[in-house]
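>>> Provided below are the primary sequence and the corresponding predicted coordinates.
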Amino acid sequence: MVTVRLASAADADAIGRVQVESWRAAYAGLLPDEAVAGFDVASRRQLWREWLSGPPRPRSATFVVEDAGEVVGFAGIGPSRDPDGGEQAELYTIYLLPSCWGRGVGRALMLRAEEAMRSSGFRTAVLWVLDGNERGERFYRAAGWERDGQTKVDQFQGETITEVRYRKRL
């Protein structure tokens, strides 16, 4: 049984593990091996402990998805951080354990995140995905998201990366 709920500080360790396992699988071949090998569970857990224990952030939320009582994925939403963001939401992050890919678990999590963005008064949302992450892009397109032509160059794990933006009317 898959359930989606709001995350709490008690979920930080599981979220950190999910994030690193997902990154290692998703970014292998897209980032240099040493960058992928450098993904660190302990630092991710600490980051999530601090984030989930911090003060509430307006119109923002973090969700976890559980399968048989185990946290197998998470998503974070809030106001867009883009300079042209205006009154739109952003799907900050969505990751699943690789064993859950292609089983509908991510779709359930995405639907809950989109519902929360709508409930917070947003009418459109954006997300950023690593250029070349074909699995991720297929997932977003299947959920009704479309590339909007925007790109950005960023730093991730010491590597310069290019991300592409997707947009969806909520």
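Alright, I've got the coordinates.
>>> only C-alpha atoms for contact and neighbour calcs from this point on.
Will do.
>>> Look up which helix or strand residue 117 falls in, please.
helix 105-119 (DSSP states H and E).
>>> Against which helices or strands is that helix packed?
strand 2-6, strand 61-67, strand 70-79, strand 89-96 (3 or more C-alpha pairs under 8 Å, 6 or more residues apart in numbering; DSSP states H and E).
>>> Kindly reformat those as TSV containing mean neighbour count and distance to residue 140.
Below are the helices and strands packed on helix 105-119 laid out as TSV (neighbours: other C-alpha atoms under 10 Å; distance: least, C-alpha to C-alpha, whole Å):
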stretch	mean neighbour count	distance to residue 140
strand 2-6	16	19
strand 61-67	21	17
strand 70-79	22	13
strand 89-96	23	11
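>>> As TSV, these with distance to residue 14 would be great.
TSV is the format used below for the helices and strands packed on helix 105-119 (distance: least, C-alpha to C-alpha, whole Å):
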stretch	distance to residue 14
strand 2-6	14
strand 61-67	9
strand 70-79	6
strand 89-96	11
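>>> one more structure, for comparison:
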Amino acid sequence: MIADSVRLALPAEATQIAAIQRRGWVQRFPQQLADSVLAELDLADMVESWHGAIVRPPLAQFRVLAAVSDDKVVGFAAVGPSDDDDAEPGVDGLVAEFTIDPPAQRGGHGSRLLNACVDTLRADGFERATWWVRTTDDALRGFLIEAGWAPDGSHQEIGTDDEQTRVKLIRLHTDITD
């Protein structure tokens, strides 16, 4: 048995990552939004996209991390420079994606993955990490606040033009300097 760990994702794991992302969306988003998004995104296209992000990241500081248990991917995260309009280049890093497979939740994988995200951003020279969180995701927000993150007052909405499939987000941040 191999110990639970977090490492850079391997190209061959793109299929597992895409499947975990889809299951995570079903769990996290309102059903109508999840159904709408999943209907428009083909699994094969998602796999290709994740494979490309792992093999040919869009930026040198973009990383896909995999939480692994018994040689199986149980979660993933994507981190890199923040693309927010108010981000300071070279200072603000972003946790852009973060999902623990629903059956693997509450097993310590989220804490390990969160620590790896911060360590990776810090190693890439960032001083602050940011993360957009659904306003209704009390569990994730509580997890992050307990880990030292705090809201910074920024908010946005994502989704379709239909008001029923829009999601409100708040931005959390944390200082990651040593």
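Great, that's in hand. Keep in mind it's a predicted model, so treat the numbers as computed, not measured.
>>> TM-score of the superposition?
Overlay of the two chains. TM-score (TM-score structural alignment, normalised by the length of structure 1): 0.88; 169 aligned residues with a C-alpha RMSD of 2.2 Å.
>>> compared with structure 2, how much does the helix holding residue 117 of structure 1 deviate?
Following the fit onto structure 2, the mean deviation recorded for helix 105-119 of structure 1 is 0.7 Å by mean C-alpha distance after the TM-score superposition for structure 1.
>>> against structure 2, where does that helix fall?
Alignment of helix 105-119 of structure 1 against structure 2: residues 109-123, by TM-score structural alignment.
>>> Now that stretch: buried residues?
Neighbour-count burial for stretch 109-123 of structure 2, with 16 or more other C-alpha atoms under 10 Å as criterion, is recorded at 109, 110, 113, 114, 116, 117, 118, 120, 121, 122.
>>> And residue 85 of structure 1, which helix or strand is it part of?
Counting by DSSP H and E, residue 85 of structure 1 is found in no helix or strand.
>>> can you tell me how far residue 18 of structure 2 sits from residue 170 of structure 2?
Computed as C-alpha to C-alpha, to the nearest Å, the residue 18 of structure 2 to residue 170 of structure 2 distance reads 25 Å.
>>> Rebuild the buried residues of stretch 109-123 of structure 2 as a markdown table, extending it with distance to residue 40 of structure 2.
Shown next, in a markdown table, are those (distance: C-alpha to C-alpha, whole Å):
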| residue | distance to residue 40 of structure 2 |
| --- | --- |
| 109 | 29 |
| 110 | 28 |
| 113 | 29 |
| 114 | 29 |
| 116 | 31 |
| 117 | 29 |
| 118 | 32 |
| 120 | 32 |
| 121 | 31 |
| 122 | 35 |
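>>> Tell me the one of these nearest residue 55 of structure 2?
Closest to residue 55 of structure 2 out of the buried residues of stretch 109-123 of structure 2 is residue 120 (17.3 Å), distances taken as C-alpha to C-alpha.
>>> how about residue 63 of structure 1, what does it touch?
4, 5, 6, 7, 74, 75, 76, 109, 113 (C-alpha atoms under 8 Å, 6 or more residues apart in numbering).
>>> In a markdown table: these, plus distance to residue 27 of structure 1.
A markdown table is the format used below for the contacts of residue 63 of structure 1 (distance: C-alpha to C-alpha, whole Å):
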| residue | distance to residue 27 of structure 1 |
| --- | --- |
| 4 | 25 |
| 5 | 27 |
| 6 | 27 |
| 7 | 25 |
| 74 | 17 |
| 75 | 18 |
| 76 | 19 |
| 109 | 21 |
| 113 | 23 |
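>>> Toward the C-terminus, what is the element adjacent to the helix holding residue 117 of structure 1?
Downstream of helix 105-119 of structure 1, the first helix or strand assigned by DSSP H and E is strand 124-130.
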